[in-house]
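1. Here is my input; please provide its structure:
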Amino acid sequence: MKFIKFIFSKFFWINVVLAIIALYVVFYLTMSNLDNYTNHGIKIEVPNLKGLQLDQVQDSLISLDLNFEIRDSVFSDDFPIGMVIQQDPLPNTDEFPNFIKPSRTIYITIVKRQETFKVVPDFLTNVTSKNIGKSKLEMLGFNVDLEIKNHKDKDKILGLEFENKVLKAGQKLPKGSLVKIIFGSGDNGQPIELPDFKGMNVYLALNKANEIGLDLDIHYYDSIKDHRDSNLAVIYQQFPDPEINNKTLISIGSMVTIDANLSTPLDTIYSKDTVALNFKI
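-> Down below sits the predicted model:
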């Protein structure tokens, strides 16, 4: 009974009327200002920023009350540094009308510094010291790291590496790359493991011997017609032999005598090594 009396009381209906008025006022003010808040009816053609430099982009967008943000930057040899090559949203065109509201952001992709590539010199054909090699590489704009390796020839460049991969003369690397020079220690006479050259061709054996600081005395037992044949000949005997002579160590700078011919087949385990060495004979 009290609840029913309250519903029909003057106090209740006065509060109901006041609540309705308050809701109407809030709704009216919200709707009347919504257009201003959302810039309803105001639209700007999306400008074409492609091909502009960053300072030109800023000047263009200030007058339009628009902002920009660099979303990405990429290397390119075809465009200058700082040029806009992509944008989102796309520019307004007759074929593709596109509009944006004031104070919105356009996302752009620009060109960052261009990669400059330099050719790696040939340090292996002729004997080159680490100091000369280091100077030449630094003059080309490379960073240089040095690694010493047991070898009979002191300071001789034995190889180059980039990111733990063998570098060959003529390869191109970005300027500023870190190139590692591997050079000889000059520790003539220091013991190293004696390789088993049998089953290798002469080309691979010479590379292996040069890498670890051994000399090879090569005897051919076939009719060798040209340089190609001499490289293709496969080693079938050596002295000292780690198996027959029970000798596993040999001094750096020592001579190993090898016998090779064209009738002995190349051991299949060296096929991949041949490919990896870019075997051209």
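
2. from here on, contacts and neighbour counts on C-alpha atoms
-> Will do.

3. Quick check: Gln237 vs Glu211, distance?
-> 20 Å (C-alpha to C-alpha, to the nearest Å).

4. meant to ask about Pro174, not that
-> Applying C-alpha to C-alpha, the value for Pro174 to Glu211 is 27 Å.

5. Settle it for me: which of the two has more neighbours?
-> More neighbours surround Glu211 than the other of Pro174 and Glu211, with 18 against 14 (other C-alpha atoms under 10 Å).

6. And for that one, nearest residue in space, chain neighbours not counted?
-> With sequence-adjacent residues excluded and distances taken as C-alpha to C-alpha, 6 or more residues apart in numbering, Glu211 is closest to Leu158, at 6.2 Å.

7. C-terminal to the helix or strand that neighbour falls within, what's the next element?
-> Element membership of Leu158, judged by DSSP states H and E, is strand 157-162. Per DSSP H and E, the first helix or strand lying C-terminal to strand 157-162 is strand 165-167.

8. quick one: buried residues of that next one?
-> Leu167 (16 or more other C-alpha atoms under 10 Å).

9. Would you check that the residue nearest to Glu211 makes contact with Lys180?
-> No - between Leu158 and Lys180 there is no contact, the gap being 10.8 Å when judged by C-alpha atoms under 8 Å.

10. can you pull the contacts of Phe12?
-> Contact partners of Phe12, counting by C-alpha atoms under 8 Å, 6 or more residues apart in numbering, are Phe6.

11. From Ala19, how far off is it?
-> Distance, Phe12 to Ala19, using C-alpha to C-alpha: 11 Å.

12. And what about Ile148, helix, strand or coil?
-> Using DSSP: H, G, I helix; E, B strand; the rest coil, the structure places Ile148 in strand.

13. What about it, how many residues nearby?
-> Ile148: 17 surrounding residues under other C-alpha under 10 Å.

14. Next, the structure of the following sequence, for comparison with the previous one:
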Amino acid sequence: MKFEFSKKYNNQTFGGLLINIAIATFIIIGACVVYFYVYLPKVTNHGESITVPNVEGMPFSKVVSFLEDHDLRYDVNDSSYSAEYPPLTILKQVPAAGAKVKENRKIYLTINRVNPPTVQVPNLIDGSLINADAVLKGSELKRGKIELVRGPFLNVVKEMKIQGSTVTAGTRVPKGTIIDLVVMDGGSNTLPMPDVMGLSLEDAKIPLLGSNLIIGKITTIGDTTGKRPVIIKQNPAAQENIKVGDIVDLWIGEQGSSISDDSDVPDDLSDLDN
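-> The predicted structure is shown next:
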């Protein structure tokens, strides 16, 4: 009987061929099951993962051992600069903190440069303080102290300084450098009114315009034809506290002339300004 079965289903028969194919298929399926569900999960730690720790803001000297303790590797693949962190501090990591990765995964790090890159100091002179803030921020520079000086324009930049020394536009400085600004106060500071009594109109213009004052109405007292008129009254009075940009009214007449209230008839001597 055994001989007959073996003879009936040997390799030379169709039935024997089917049996061999079935055996081979079973072996292949079994090998795949063992490989994918036993061997492969074991060598790849299937179902096991590590939560990536947060190393941003940490010194590089501490990151190496820290990642090794978490069964992770690292690679410094980029550098950048931030004035907010010390040199050789981790600025960015990939994958991000909290991500799930396999054991021994490489974490790519961006590190803060030791020496910051340089930029050109922008030209802020004669620009507004608001504009200066925006330009400095765009240039990755910092605005420092504001020094007020006398000037007719409010919050207009007159000078730029670094650590007390004047700096010109175009000078290369490290990113994050602090730029102090000298700004005009728009006349908020008071100053004593110059004494122009007894001066001619042309001579009076020198101290008045030099103090950034504005000459207002000019009133002639009496007949000055053929004579050399001088300032016989001024408003504000000499030594009175005034501000930059204030208006000064002047009365001119012959030296020694007196002024009465009913004689102050305004007469615009615009031709004397020329």
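
15. Give me the TM-score for these two chains.
-> Aligned and superposed, the two chains score 0.38 in TM-score terms (TM-score structural alignment, normalised by the length of the second structure); 125 aligned residues with a C-alpha RMSD of 3.7 Å.

16. State which helix of the second structure is the longest.
-> As assigned by DSSP state H, the longest helix anywhere in the second structure is helix 14-34.

17. buried sites along that helix?
-> Buried residues in helix 14-34 of the second structure, counted by 16+ other C-alpha under 10 Å: Gly16.

18. Buried residues, the helix or strand just after that helix. List them.
-> Next helix or strand after helix 14-34 of the second structure toward the C-terminus (DSSP H and E): helix 40-44. Using 16+ other C-alpha under 10 Å as the test for burial, helix 40-44 of the second structure gives no buried residues.

19. Please apply the same query to stretch 15-24 of the first structure.
-> Buried, per 16+ other C-alpha under 10 Å, within stretch 15-24 of the first structure: nothing.

20. Now do the SS call for Phe12 of the first structure.
-> Of the three states, Phe12 of the first structure takes helix under three-state DSSP.

21. What separation is there between it and Ile4 of the first structure?
-> Distance from Phe12 of the first structure to Ile4 of the first structure, by C-alpha to C-alpha: 11 Å.

22. what does Leu216 of the first structure give?
-> 117 Å.

23. what about those two, which has more around it?
-> Per other C-alpha under 10 Å, whichever of Leu216 of the first structure and Ile4 has more neighbours is Leu216, with 17 against 8.

24. The nearest residue to Leu206 of the first structure once chain neighbours are set aside: which element?
-> Leaving aside its chain neighbours, Leu206 of the first structure sits nearest to Leu216 (7.2 Å; criterion: C-alpha to C-alpha, 6+ apart). According to DSSP H and E, Leu216 of the first structure maps onto strand 215-220.

25. Mind giving me the packing neighbours of that strand?
-> Packing contacts for strand 215-220 of the first structure, counted by 3 or more C-alpha pairs under 8 Å, 6 or more residues apart in numbering; DSSP states H and E, involve helix 202-212, strand 255-261.

26. again, only using 7 Å
-> strand 255-261 (3 or more C-alpha pairs under 7 Å, 6 or more residues apart in numbering; DSSP states H and E).

27. And the strand it packs on, what's buried?
-> Met255, Val256, Ile258, Asp259, Ala260, Asn261.

28. Flag every buried residue along the strand holding Leu158 of the first structure.
-> With burial defined by 16+ other C-alpha under 10 Å, the residues of strand 157-162 of the first structure counted as buried are Ile157, Leu158, Gly159, Leu160.

29. Surely the first one touches Lys180?
-> Meaning Ile157 of the first structure. No - assessed by C-alpha atoms under 7 Å, Ile157 of the first structure is found out of contact with Lys180, at 10.4 Å.

30. Please tell me how far Lys137 of the second structure sits from Lys42 of the second structure.
-> Counting by C-alpha to C-alpha, the gap from Lys137 of the second structure to Lys42 of the second structure is 54 Å.

31. correction: Thr219 of the second structure
-> Taken as C-alpha to C-alpha, the span from Thr219 of the second structure to Lys42 of the second structure is 105 Å.

32. Surely Leu154 of the second structure and Asp185 touch.
-> Yes - at 4.9 Å, Leu154 of the second structure counts as touching Asp185 under the criterion of C-alpha under 7 Å.

33. out of the two, which sits in the busier spot?
-> Just comparing Leu154 of the second structure and Asp185: by other C-alpha under 10 Å the higher neighbour count belongs to Asp185, 19 against 16.

34. Near Leu249 of the first structure, how many other residues are there?
-> Applying other C-alpha under 10 Å, we find 14 residues neighbouring Leu249 of the first structure.
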